[in-house]
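Novice: Give me the fold of what follows.
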Amino acid sequence: MKKKLCFECDESKGFGVLEKIYLDSLKDRRIVLNQEIDSEVFDLVAMQIKKFNKEDEGKPIEERKPIELHINSVGGSVYDGFGLISAILSSKTPVHGYCDGYVMSMGFAIYASCHKRFAGRFSNFMYHEISTMAWGKNTEIEEITKENRRLAKMYDDLIVERTNIKQNKLNLVKKGKKDWFFGVNEALDYGLVHEVI
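Specialist: Model prediction:
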């Protein structure tokens, strides 16, 4: 079952341990993204990035305290993921991505969008072709296929633009219909990770 954070309770009613850790981390501009990407994650993460940018209005970029985004996610909704990517890329306050465990699928793309990227030495990464369930009449399936191609191009363009990974490498992964797993040393070579911590 998916983890849900409860933000409706206050200190007098008591927080769960995870909720308290999450809220304490926010005070230091650390955002934790450790679940499947969906509209709730967009609300929690993107809105916090926008809030910190609002707090920093008028400050030179070099004087802004970076936002730390700690990602441990297997991916999820492509649309919600791109919404979060837009929030990161449009953030004037630097967003630093941290991978301590794994970033996969849409989590991989979100991590790649961060302005500076850190990873632990046992971190793991996974890229694969976007997937969807399609059913209905032939014309409906054709429309979904067309939309998937558009989203896949956006996804690949982001990876190619923000790393040293070439499009022909991504095409080979998709042609083999497989998931591409790799570790931190390869991620460094590919320019996905900037610094191992």
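
Novice: Every contact and neighbour count from this point should use C-alpha atoms.
Specialist: Fine.

Novice: So His70 lies in a strand, does it not?
Specialist: Yes: when DSSP: H, G, I helix; E, B strand; the rest coil is applied, His70 is found to be in a strand.

Novice: Pull the number of nearby residues for Glu55.
Specialist: The local packing of Glu55 (other Cα atoms under 10 Å) involves 11 other residues.

Novice: What separation do you get for it and Asn171?
Specialist: Using Cα to Cα, to the nearest Å, one gets 42 Å for the distance from Glu55 to Asn171.

Novice: now do Ile88
Specialist: For Ile88, the distance to Asn171 (Cα to Cα) stands at 26 Å.

Novice: Looking at the two now, which is surrounded by more residues?
Specialist: Taking other Cα under 10 Å, Ile88 and Asn171 do not tie; Ile88 has more neighbours (26 against 14).

Novice: I have a second one here; can you model it like the first so I can compare?
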Amino acid sequence: MIIDHTFWAGQPLPRNVIPMVTETTSRGERSYDIYSLLLNNRIIFVGSPINNQFANLIIAQLLYLDGETSRQPIQMYISSPGGEVYAGLGIYDAMQQTNAPITTIAVGSTHSFGTILLAGGAPGRRYALENAAIHMHQPLISGGGISGQVTDIHIHAQQLVRVRQRIERLMAHHTGKTLEQIERDMERDFYLDAHEAKAYGLVDEVLTSPVSATIPQLAQIAETVTTEE
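Specialist: As a prediction, the model looks like this:
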């Protein structure tokens, strides 16, 4: 988790490398890029470093889905190296304000604020795939953006402490661990596998069977689309 400075510069994928799929309906066929199709089925993919630009995209998708009449769960797949704390907090707050329950699924690895988003899913709806790696640590400052008088640096340090305490309270709330344990564990890089993350309280279940068998929306997509060659 990074304060104020962009450590990971997520860039949009070129259009020619985004897979296209064709949806067949009673009115004919329509082609979508894969992310639009997933969004149409209430699935959001958090697969990039978290910065302000990426956070705006995720928040916009949450607002769009929350504005629909459907209150079906929103599925959020997370495979992220983390990123900026304030951008991550924006996504987290939007998740908590959404009326529909949000299912979070760890894919590959969740690092830093990616793990906070994973833990922030609806109770009973937080999952990890069997080989996912889960990581957390205290917030840090990366880059050379802080300078000035000693007083100014002291102000930044005080704010960093407040942010760390806020993050620790969030993690204690979502895991059921004490603040003291969260503080100890986040003092340095802390890694867990999927089953350890379940025991820790970061996720509710480890998915060992096909995901579509657990999450109905994915089975529905498989029935309605064919990959465009």
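
Novice: distance between stretch 82-102 of structure 2 and the chain's centre?
Specialist: Mean-position distance between stretch 82-102 of structure 2 and its chain equals 8 Å (Cα atoms, centre = their mean, to the nearest Å).

Novice: which residues touch Ser65 of structure 2?
Specialist: Small correction: residue 65 of structure 2 is Leu, not Ser. By Cα atoms under 8 Å, 6 or more residues apart in numbering, the residues touching Leu65 of structure 2 are 42, 74.

Novice: Alignment lookup: it to structure 1.
Specialist: Aligned counterpart of Leu65 of structure 2 in structure 1: Phe52 (TM-score structural alignment).

Novice: Number of residues surrounding the residue of structure 1 sitting at the aligned position of Asn40 of structure 2?
Specialist: With TM-score structural alignment as the criterion, Asn40 of structure 2 lines up with Lys27 in structure 1. The tally of other residues near Lys27 of structure 1 (other Cα under 10 Å) stands at 9.

Novice: mind listing what's buried in stretch 45-57 of structure 1?
Specialist: By 16 or more other Cα atoms under 10 Å, the buried positions in stretch 45-57 of structure 1 come out as 45-46, 48-50, 52-53, 56.

Novice: so which strand or helix has Phe181 of structure 1?
Specialist: Under the criterion of DSSP states H and E, Phe181 of structure 1 resides in strand 180-183.

Novice: once aligned to structure 2, how far is the helix or strand following that strand on average?
Specialist: Note on strand 180-183 of structure 1: by DSSP H and E, the next helix or strand toward the C-terminus is helix 184-189. Superposing on structure 2 and averaging over aligned pairs (mean Cα distance after the TM-score superposition for structure 1), helix 184-189 of structure 1 comes out at 1.1 Å.

Novice: Structure 2: matching residues for the strand holding Phe181 of structure 1?
Specialist: Using TM-score structural alignment, strand 180-183 of structure 1 lines up with residues 190-193 of structure 2.

Novice: Quick one: distance of the matching stretch to the chain centre.
Specialist: From the chain centre to the centre of stretch 190-193 of structure 2 is a distance of 17 Å (Cα atoms, centre = their mean).

Novice: Then stretch 98-113 of structure 2?
Specialist: 4 Å.

Novice: Which strand in structure 1 has the most residues?
Specialist: Counting residues, the longest strand in structure 1 under DSSP state E turns out to be strand 95-104.

Novice: Can you find the partner of Val103 of structure 1 in structure 2?
Specialist: Val103 of structure 1 maps onto Thr110 in structure 2, by TM-score structural alignment.

Novice: Correct me if wrong: its match contacts Ile78.
Specialist: Yes: assessed by Cα atoms under 8 Å, Thr110 of structure 2 is found in contact with Ile78 at 6.6 Å.

Novice: where do the contact lists of these two overlap?
Specialist: Common neighbours of Thr110 of structure 2 and Ile78, using Cα under 8 Å, 6+ apart, are Leu118.

Novice: So for these two, which residue has more residues nearby?
Specialist: Using other Cα under 10 Å as the criterion, Thr110 of structure 2 and Ile78 rank with Thr110 on top: 27 against 24.

Novice: coming back round to it: what helix or strand is the match of Leu65 of structure 2 located in?
Specialist: Secondary structure assignment for Phe52 of structure 1, by DSSP H and E: helix 39-55.

Novice: From the rest of the structure, what touches stretch 42-56 of structure 2?
Specialist: Stretch 42-56 of structure 2 is contacted from outside by 6, 8-10, 35, 38, 58, 61, 65, 73-84, 87-88, 90-91, 113-114, 217, using Cα under 8 Å, 6+ apart.
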